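A.B. asks: quick check, what structure comes out for this input:
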Amino acid sequence: MNKVTCECGHKNPYGTYLCESCGKPLKDEGKLANMRYEGVARRSQTYQKSIVDKIWNFFSSVKVGIWIIVLLLVTSSLGTLFPQEMYIPPGEDPSLYYAQEYGILGQLYYDLGFHNLYSSWWYMLLIAALGISLVIASLDRFVPLYRALKNQRVTRHTAFMKKQRVYGMKENSEALDIKALSTSLKERKYNVREEDGNLLAEKGRFARWGPYVNHIGLIIFLIGGMLRFFPGMYLDDYVWIREGETEVISGTEGEYFVQNNQFLVELYDEEDNEIFQEALMREGSPVVSNYQTDATLFKRSTEGSIGSETELEKVKDHSIRVNEPLTFEGISLYQVDYRLNELSTFTFGVEIEEDGEVQALEEVVFEVDLNDPQMYYEFDNGYQIEIIEYFPNFNIDESGEPTTLNRVPDNPRIIFELYPPDADPEEDTGEISLIGVQVNEPLNEDHDHTLRMLDVEFVDVTGLTIRRDHTLPIIIAGGIIFMIGLTQGSYWFHRRIWIQQKDGQLYVAGHANKNWHALKRDIEYLREKHDLPETVDQADEEVKEKDQVNEGGRDKNV
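C.D. replies: All right, here's what the predicted structure looks like:
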């Protein structure tokens, strides 16, 4: 589109309302000039034909940005109704957990994908849309505003002066003392420019950039948030480690391991800790003062798969407590939970009944690791025992079938099949039994043997959170920049005063993006010292005129 040339010679982009140089109104749009963006032509209000224009105009709209924020707030709040999948108990099947814990609403929550809301593709699209809206809306306003403020001249068109909210004019018979006036303005911390006996005093222009600094901070913040879903940038995992066991640390590609040497729980002493007496009496049970994991960090020293052949090199020992994590290479292991006396190992023996007497077979004794059970046992005297099914946390589902709630051995049930020495496992059916805590039921007939639980071993388990966050510096930087922009736009404001002499008239006009009272005080100070014309607030005058018109209309109706 062709540029519009003002009578001052400046070429303005199509759609400009006030000349970027002299300020002459190029369109008649009311008594007061619209100074919000200095009357410049914004791309979204000028170009509306191509698909690019329509996309630009859509995202440059403040209303669209507000609706995107509202949608993000609503969806984010929905994600807090029930725990996200990462926060449900380890080992739980999310497809069953939400329905069992929260009923129909929980099932609907899972079916709609809200259990992984913040990593879903459509939530990422909403965040991306907000970022695009911030970028386009900022560019649509910042670039023309910056150009207009940079190109503004000291001498402004008379029509521009008359259309300012604060305006005054009088006959000027004496030459104005420009030097003294300039000195007074500088005393008020104004930057003063002079041209042909006219003055432009300006201060606080940087406050106009506050909203755009806000947008930059928000964009950086959103980028940091989105980077959390890129591999290697963010890690928030959970691991349960039993005493004496070693687990690989997720996020290290099998390079680092942590061993739980010992788990300790310390309780407040009811006699020695008087300060906690009220809490102890209210709780009615022991109160934990400290729980910690004495851990050892290992690093894989040789290439190879994770297993018995993997050689581990000790890195360091550390006692992990609350707020005292084990930290290495940007990864921190935090103490967050524990389980005491978890079932660990069952020891079984076999009894046989002969001539009405029960006799224990001392050679047929075996252990079952409830966390990693061996599925087949063979003994020197010819007995063979096979684990057909293992349910760590036994439960009967809605269809009446046995299942397990999770892999934690809270309520273990084991189905054994025992073959005596004269039986052939490939051809014969063994003696099948269901065994658990206080449960020992034969599942077929003709049992000559009985499996007995001889011993139970327990173990303490520690729960550690594995956390790494390379996006935190980016998020913090975005937050700091946002606060700088907020302060910049909230506690400072842009003020300008134009003083011109033309054709025997002395004009004074002023504009502020806010805090008009401060601007009026500055102009009043100058008027008293240098005999400037008295100014009026034309916005107040306009309101009075509308009130008079409305009052006249009401009288006429009466």
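
A.B. asks: CA atoms for contacts and neighbours, from now on please.
C.D. replies: Will do.

A.B. asks: could you work out the end-to-end span of stretch 148-162 for me?
C.D. replies: Start and end residues of stretch 148-162 are separated by 19 Å (C-alpha to C-alpha, to the nearest Å).

A.B. asks: hmm, I was thinking of stretch 486-498
C.D. replies: End-to-end span of stretch 486-498 (C-alpha to C-alpha): 28 Å.

A.B. asks: skipping adjacent residues, who's closest to residue 154 in space?
C.D. replies: Once flanking residues are discounted, residue 154 sits nearest to residue 200: 5.2 Å by C-alpha to C-alpha, 6 or more residues apart in numbering.

A.B. asks: that neighbour against residue 498, yeah?
C.D. replies: Yes - contact criterion C-alpha atoms under 8 Å: residue 200 and residue 498 qualify, at 4.8 Å.

A.B. asks: distance from the centroid: which residue in this structure tops it?
C.D. replies: residue 355 (72.9 Å; C-alpha atoms, centre = their mean).

A.B. asks: would you do the same for the sequence below? I want to compare the two.
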Amino acid sequence: MVAEFFRDLSTFFSSRWVVAILLVITLGGVLFSLANPQTLPPVFFFAGIWYTRFLWLLLGVSLLTLLLKGIAGFSKRAVERGFAFATWQFLTSIPMAITLIGLLVLIGLISTVVPQFTFNREIDLLSRFGTASYNLMNNLGLFTIFSTPYTYAIVGLFVLNLLACTYKRLDATLRYVRMPMKPKHPDALSLMPNYSELPIITGTSQSILEKIQNRLQKRGFRVWQEGGQLLAEKLRRERFSIDIFHISLLVAIGALLVTNVFGYDYVQVNYKDSTFKVKNRNYDVHVDDFWSNNYPGTERVMDWKTKLTVTENGSTLRTCTIEVNHPCTVQGVSMYQAAMGEDWLSGANVNFVVLKSDATQSSGYKFVGEYNVHVNKSFSIPEEKVEVKFGAFLPDFALLNNTAYSKTQRLLNPAAYLEVYSLNADSESKPLFITWTLKNAPMVQFQLDTPYKFIINGMTAESFTGLEFSWDPGMPIAYVGFAMIILMLLGHLFFNHQMIWIQINSETGVIQIGGRCRKGDFTDKFDKIVNGIGDQLGSRPTAIISDGERVMPFGRQEEAA
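C.D. replies: You can find the predicted model right below:
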């Protein structure tokens, strides 16, 4: 009784419908939590709520029972037919292909709802998902999902599956193509899916066959006589189209892998009159100028433009002006206009007013001096024997988990990070303190017990143009692959192998015509072929059998009536 219960339970959980329903519910929840981390943080969905844990448990039990069932089937085939046969059946199975395709689709969906590291800062992802969810997602590789080992493993298995299926189909196709078309017994002709009879009006058997042969050859058939019959066929090799389609998928996947391994896509900040090199290229790029265009009568930016000059070994290769969605391509590398503005993070110049604690002053502080300094530079106060390093500038200061970052590039909440050192007689520095000074809240600094206060009195930054550089070496391969996919699909859908057998039956005085195609409906084409032969011979079909049903010849119903 207990054994029967567990067997029924195992059968239930290993049911594909149960697995499918649990997968849809679970993966739907995963995608929702990834897309809406504020509503349902991923860390809670994965492990933080009792009912999601229960859902994961049900899915785990279901997948485990299905896996054990598959292993049992594999072991049985291995014992009965050998390990090699069982492995081959596994690699060429349709369920495996469907599973792998589903996993690849899932990876694609995750990449659309989870920002990738390529175009997003770590601190922005921390701000969006929170520390716990971020750490979990980072450990799972969701921010670099296309470069993770499990993605490569899934793609590798899919390639093996495609190779095995292609070989299996190709072997069957080659045997089909090499199998010659043979004459059929007259009785077998009348049992074919498409069959018709034409009364013999006049002429010898040979002359009739020659006329029919000429007619069929004009329609693109390969025609020959064998065993007293006229045999005709065309498009025998169309079956290769679906095999080449499988190969085309491999070509497309290969293109993606080539791009992922050898290509690159990165954004670089550049200044006017600066010159730089592009990754893996020998030429130099000089930024001649850049500017923005606004919508007429407004301050809203309509477009960004950058003028570039590309040189190699002193000679100019190309001069171009790029703008948004209008890149400049040199030696396969496309340069896109990605951003423009003032470089506050690495190009800020800030004017600081320095105050020192002094009890003799009514305000409690005395004026030390005013200093203008570039970010990542230092300035000295000799009379105080103090050196100050301007370590960082954030235009839109924010704090997340004790980590300071800039939410945007706009000058909304400017802040400067300073490190203060004391200098001894030998000009050796000793750390005194570190501090943040906020432009919009300078009094925060006065709440700290530090001898010096730094007030942001003004700031400027060098203008920059942000250029995106993209090299996609797999693109030409992808074009070839997708062109092959489309052509082969069209070939498979609209062409099929057609075969016709023609026998002159002298006893009954009729011409027997039988036909079939490898797939699809051959009725309309067969009717036209038979009626065309009848018109040439001056004969009319007595009846046409299409897919086993006897009907009147096409276009002759009125005469029959």
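
A.B. asks: okay, and the common contacts of residue 200 and residue 498 of the first structure?
C.D. replies: Counting by C-alpha atoms under 8 Å, 6 or more residues apart in numbering, the common neighbours of residue 200 of the first structure and residue 498 are residue 154.

A.B. asks: pick out whichever of these two has more residues nearby.
C.D. replies: More neighbours surround residue 200 than the other of residue 200 of the first structure and residue 498, with 24 against 21 (other C-alpha atoms under 10 Å).

A.B. asks: ok, back up a step: and the residue nearest to residue 154 of the first structure, what's its match in the second structure?
C.D. replies: Using TM-score structural alignment, the partner of residue 200 of the first structure in the second structure is residue 231.

A.B. asks: assign a three-state SS to that match, would you?
C.D. replies: Assigned state for residue 231 of the second structure: strand (three-state reduction, DSSP: H, G, I helix; E, B strand; the rest coil).

A.B. asks: tell me how far the nearest residue to residue 505 of the second structure once chain neighbours are set aside lies from residue 218 of the second structure.
C.D. replies: Closest residue to residue 505 of the second structure apart from its sequence neighbours, by C-alpha to C-alpha, 6+ apart: residue 511 at 6.1 Å. Here residue 511 of the second structure is placed at a distance of 20 Å from residue 218 of the second structure (C-alpha to C-alpha).

A.B. asks: equivalent analysis for residue 432 of the second structure, please.
C.D. replies: Distance from residue 432 of the second structure to residue 218 of the second structure, by C-alpha to C-alpha: 98 Å.

A.B. asks: so which of those two has more stuff around it?
C.D. replies: With neighbours defined as other C-alpha under 10 Å, residue 432 of the second structure and residue 218 compare such that residue 432 has more, 15 against 10.

A.B. asks: tell me where the stretch 451-561 of the second structure has helices.
C.D. replies: Counting by DSSP state H, counting those that start in this stretch, one finds helices in the stretch 451-561 of the second structure at the ranges 475-494, 523-537, 557-560.

A.B. asks: to residue 278 of the second structure, which of these lies closest?
C.D. replies: helix 475-494 (19.1 Å; C-alpha to C-alpha).

A.B. asks: what separates residue 314 of the first structure from residue 542 of the first structure, distance-wise?
C.D. replies: Using C-alpha to C-alpha, residue 314 of the first structure is found at 81 Å from residue 542 of the first structure.
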